[in-house]
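# A predicted structure for the sequence below; I have some questions about it.
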Amino acid sequence: MNTQGKRIDFNCDLGEGCGDDAAILPLVSSANIACGGHAGDEATMRATLRLCRQFGVAAGAHPSFEDREHFGRRAMPLGSDVIATMVHTQLALLARIAAEEGMRLSHLKPHGALYNVAADDREVADAIAATVAAFDPSLVLFGLSGSALTEAGEAHGLHVAHEVFAERGYDHRGRLLPRGTPGAVIESLDQAIAQVHRLATRGEVVADDGFVVPLRADTLCLHGDRHEAAAFARAVRDALEGDGIAILPVGSKA
């Protein structure tokens, strides 16, 4: 398959206090930095931003439900106005620290349950997109490929990045399988690399029922809190480069 001219952003959720950020960051092109909701504090945000600057990695906000006990992976029944305020507060905090470090944020990607809710709930998606657009319309909004969040981002005039996942399983709708269900997290490196290859070169993924789902792949995520995340990141980068695909932040010039 001809991959000449193909590119993809390779992102990772970082600043969560549970992975080897310094080993992962040289291998990715974008970092989604926890900004106090599910993990992180001002010290970890500053440290992660400095690593991003050191390795030339695009830095983005990774807001979440304010639920450290469950690492932001439990849906909370909040109104859209509360969600908008929550996202703004976390984004503004990270943006302030970035400015103090002489840096600008490039994107925003919701975390965990907030991300998954926004994939199907247009009201929540609109609250997030409107908040981002009002705060800084130059920010790229990352959302699950083909979801309500990417649709909302476009409706609010944002540049959106359709996101796919290296080591998460999918259902026949192109949604992520809920954590805790069989196949939700791909533990096998070989299986993850096969999925990365198919997503990056064909724009498709094989769902849990065998159905082939077409997906736009602007940015590829690897979770920084997974086991041996740095080794996974190296293998994913090698696989992408082996396929002749350029790894670049969304919106950057080749």
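Received the coordinates, thanks. Numbering: from 1, shown residues only.

# hey, let's count contacts and neighbours off CA atoms from now on
Fine.

# where along the stretch 101-250 of the chain do the strands fall?
Remark: strands of the stretch 101-250 of the chain, listed N- to C-terminal, are 107-108, 140-144, 160-165, 204-206, 212-214, 219-223, 246-247; assignment by DSSP state E, counting those that start in this stretch.

# in the chain, where's the longest strand?
Longest strand of the chain, by residue count under DSSP state E: strand 7-14.

# try this one next to it:
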Amino acid sequence: MTIDINCDLGEGMASDADVMPYITSCNIACGGHAGNKKSMVATIKLAQKHQVKIGAHPSYPDRKNFGRKPMDLPAEELLATLLSQLRDFEEALSKTDATLHHIKPHGALYNLAAKDLDTASLLVALIKTYYPEAIVYAPYGSVMAKTAKENGLEVWHEVFADRNYNDDLSLVSRSDPNALLHRPEDAVTHLEKMVKEAKVQTVSGMTQQILADTVCVHGDNPGALALTKAIYKAMKN
């Protein structure tokens, strides 16, 4: 029984190098919500050093809000900015002789694609056209996961160890006091149930089916290093 441990990196946090030994894949900011060409190359090199799989983490072009607020962009404009970000990431990959493993949308774009068919279809069409070999990281049961599979793309279902779930498997809003699991031991218990039993206990107390191929740790979380170490140790055991 295995699970991939992924982390959002290249976002300007000081802990990237400390977290890297305890993860197996990383999602690197492509300049939309954070990062630039220089940080992409540096983070890719760090991932290569630790044999960590490399993924692109495109987002809404919104550095002010760190890509965490939906933007009402025309489809053509959204497609253009995402393709621009991914082209910059391609350039960084070529400079480091690295290979793209996966693509994971960031923040509000990820959340919207999970439930909105138009957004999911736009992302899937982009990936299928330009990066058909890339694995798509998406939540289990989401519109994004279903659309990607229907289009022949490989999907890894992503879960969150430190986030509580609603009954429909959406994440509890960060504005809710019950959104986060703050203690690493609680997050590990939460994750173990998802990995071993393919089930998750929601914030209301219900138990729902879920699949977990990869677990995310947010690199901008102040407790990211402690949480990643705890997950790494538990999953290794």
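It's in. The structure displayed is predicted, hence computed values, not measured ones.

# so where is the following helix or strand past the longest strand of structure 1 in structure 2?
Moving toward the C-terminus from strand 7-14 of structure 1, the next helix or strand (DSSP states H and E) is helix 21-24. Using TM-score structural alignment, helix 21-24 of structure 1 lines up with residues 16-19 of structure 2.

# what is the mean deviation of the matching stretch from its aligned residues in structure 1?
For stretch 16-19 of structure 2, the mean distance to aligned residues of structure 1 following superposition is 0.7 Å (mean C-alpha distance after the TM-score superposition for structure 1).

# okay, buried residues for that stretch please.
Using 16 or more other C-alpha atoms under 10 Å as the test for burial, stretch 16-19 of structure 2 gives 16, 19.

# one more: stretch 71-83 of structure 1?
Taking 16+ other C-alpha under 10 Å as the neighbour-count basis, stretch 71-83 of structure 1 is seen to contain the buried residues 71, 72, 73, 75, 83.

# so who does the aligned partner of residue 99 of structure 2 in structure 1 touch?
Under the alignment (TM-score structural alignment), residue 99 of structure 2 pairs with residue 104 of structure 1. For residue 104 of structure 1, the residues meeting the contact criterion (C-alpha atoms under 8 Å, 6 or more residues apart in numbering) are 59, 95, 98.

# now residue 12 of structure 1
With contacts defined as C-alpha under 8 Å, 6+ apart, the neighbours of residue 12 of structure 1 are 28, 30, 31, 32, 221, 222, 223, 224.

# same question for residue 189 of structure 1.
For residue 189 of structure 1, the set of contacting residues under the criterion of C-alpha under 8 Å, 6+ apart consists of residue 232.

# aligned to it, what sits in structure 2?
Using TM-score structural alignment as the criterion, the counterpart of residue 189 of structure 1 in structure 2 is residue 184.

# same check, this time on residue 142 of structure 1
When structure 2 is aligned by TM-score structural alignment, the residue opposite residue 142 of structure 1 is residue 137.

# and its match, how close does it get to residue 130 of structure 2?
16 Å (C-alpha to C-alpha, to the nearest Å).
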